[in-house]
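A.B. asks: The amino acid sequence is not available; the structure is as follows:
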């Protein structure tokens, strides 16, 4: 596995690209392994991201452990294909940890434009919309684990709203997000609308893919 600069997301035709994000709404910090190779250099806390890195295509075993142990909490087979770009998310609570692997269809935006998508990763949220503040929606009706396509938008500073699809209520406002030209972004909902114990509360996160 090889590191990859954020401004160069295109994989070699004989390689794949993968990013990893911890969206599990707990206080736990995790290490992630592909086969027996640890992917992260420091343990991934809630919202922690490993930017795109190159890896040989094929079948892998993805193993998740706590920071202090090598005992597997989650072990699943993962398949990566030549020339494709992927994002992997840790989702669910400790009793129901899971992976969500998404094939990222990233293209170069037009001049003065950028791409953005929305993924609902809040376990107890109903369907959600992502919208510009007091304006049109970027993505609509995304149930838990559902991802929108990338949408091309003008590059400028935005305030985004994550809304309940049914009621229109704003669940989270993301202020002054500087969307830069030529870049690609993923906005996720994360955390619990009704947290218990040490669970993280509902929030949003902007991830720069490239």
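C.D. replies: Good, I have the coordinates. Computed from a predicted structure; not experimentally measured.

A.B. asks: can we go C-alpha only for contacts and neighbour counts from here?
C.D. replies: OK.

A.B. asks: Tell me which residues touch residue 22, please.
C.D. replies: 30, 44-49, 89-91 (C-alpha atoms under 8 Å, 6 or more residues apart in numbering).

A.B. asks: let's see 10 Å
C.D. replies: 28-32, 43-50, 88-91, 99, 190 (C-alpha atoms under 10 Å, 6 or more residues apart in numbering).

A.B. asks: Kindly report the same for residue 132.
C.D. replies: Taking C-alpha under 10 Å, 6+ apart as the test, what residue 132 contacts is 138-139, 158-162, 173-174.

A.B. asks: ok, now with 7 Å
C.D. replies: Neighbour list for residue 132: 138, 159-161 [criterion: C-alpha atoms under 7 Å, 6 or more residues apart in numbering].

A.B. asks: do residue 135 as well
C.D. replies: Contacts of residue 135 (C-alpha under 7 Å, 6+ apart): none.

A.B. asks: what about it, helix or strand, and which?
C.D. replies: Of the helices and strands defined by DSSP states H and E, none includes residue 135.

A.B. asks: And it, how far from residue 116?
C.D. replies: Plainly put, residue 135 is 16 Å away from residue 116 if you go by C-alpha to C-alpha, to the nearest Å.

A.B. asks: next up, a second structure to put side by side with the first:
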């Protein structure tokens, strides 16, 4: 049975805001700090889901499989993210993220950072196991002229490592629960290395996802606009499909 990769502990510190500048402003005039999080239902169960931080529902309406929210202002630091189905109130998943407002070695897994952008996926650990959550930090800095930014995430349990290719796009051997070219330990580790974006030429192309043995599992037509960032993720096991998530 393959285990879902949950975000590891990290080295170093990253701050989402300039603390000195923030404290120079009178307390009554300071904008409230919040993390920006978008929520994605990458499960295959047909029942839509809502996301919560602690006891506060943050999605305004349930998300069907493959659907995602906009970036929502949510609590940062030590945050419990919960998942409910439909109009129900019982938690299908209740997972703690982080215990500080920065990306730190004690995060385990690290949580939302103020002023940063994040994506949280609801996924299956495997075909028979319970649901879980994965959090990525989204680096939305503009790419070079003529380029778009692309991230590929394998969220199809029990299919093994997957490849994504198509007209200048090539991501290989991406394990389940991982983003392509991610670094989860060592010298290259940072918040953004957990789910890095790669620059690709802007424009339209056909994408296909294949197994390590070369079997084509899914195809999709994609149009990547210059200056924009996208995540392409797989959904499903028996029947796999590609979902394209625009970030900006």
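C.D. replies: All right, it came through fine. Only a predicted model underlies this, so the values are computations on that prediction, with no experimental measurement involved.

A.B. asks: Checking my notes, residue 94 of the second structure in a helix, right?
C.D. replies: No. Counting by DSSP: H, G, I helix; E, B strand; the rest coil, residue 94 of the second structure is not found in a helix; it is strand.

A.B. asks: any idea how far it lies from residue 79 of the second structure?
C.D. replies: Taken as C-alpha to C-alpha, the span from residue 94 of the second structure to residue 79 of the second structure is 10 Å.

A.B. asks: how about the helices in the second structure?
C.D. replies: 19-24 (DSSP state H).

A.B. asks: Name the nearest residue to the residue in the first structure that residue 115 of the second structure lines up against, ignoring sequence neighbours.
C.D. replies: With TM-score structural alignment defining the correspondence, residue 115 of the second structure maps onto residue 83 in the first structure. Leaving aside its sequence neighbours, residue 83 of the first structure sits nearest to residue 13 (C-alpha to C-alpha, 6 or more residues apart in numbering; 4.4 Å).

A.B. asks: thinking that neighbour is in contact with residue 81, fair?
C.D. replies: No. Using C-alpha atoms under 7 Å, residue 13 of the first structure is not in contact with residue 81; the gap is 9.6 Å.

A.B. asks: neighbour-wise, which of the two wins?
C.D. replies: residue 81 (18 against 11; other C-alpha atoms under 10 Å).

A.B. asks: how many neighbours does the nearest residue to that one once chain neighbours are set aside have?
C.D. replies: Nearest residue to residue 81 of the first structure in three dimensions, chain neighbours excluded: residue 57, at 5.0 Å (C-alpha to C-alpha, 6+ apart). Counted by other C-alpha under 10 Å, the residues lying close to residue 57 of the first structure total 17.

A.B. asks: check contacts around residue 57 of the first structure.
C.D. replies: 15-16, 80-82.

A.B. asks: ok, which pair from the residues you listed is furthest apart?
C.D. replies: Spatial extent of the contacts of residue 57 of the first structure (C-alpha to C-alpha) is set by the pair 15 and 80 at 8.9 Å.

A.B. asks: I'd like to know how far the residue nearest to residue 83 of the first structure sits from residue 191 of the first structure.
C.D. replies: Distance from residue 13 of the first structure to residue 191 of the first structure, by C-alpha to C-alpha: 36 Å.

A.B. asks: try residue 59 of the first structure
C.D. replies: Counting by C-alpha to C-alpha, the gap from residue 59 of the first structure to residue 191 of the first structure is 30 Å.

A.B. asks: and those two? which has more neighbours close in?
C.D. replies: Neighbours of residue 59 of the first structure and residue 191, each counted by other C-alpha under 10 Å, are more numerous for residue 191; the result is 27 against 13.

A.B. asks: Would you mind listing the residues in contact with the aligned partner of the more buried one in the second structure?
C.D. replies: Matched by TM-score structural alignment, residue 191 of the first structure corresponds to residue 236 in the second structure. Residues near residue 236 of the second structure by C-alpha under 7 Å, 6+ apart: 44, 156.

A.B. asks: Now for the corresponding residue of the first structure for residue 73 of the second structure, how many residues are close by?
C.D. replies: Aligned counterpart of residue 73 of the second structure in the first structure: residue 54 (TM-score structural alignment). Here the count is done by other C-alpha under 10 Å, and residue 54 of the first structure has 21 residues near it.

A.B. asks: Ok, residue 89 of the first structure next?
C.D. replies: Residue 89 of the first structure, neighbours per other C-alpha under 10 Å, totals 20.
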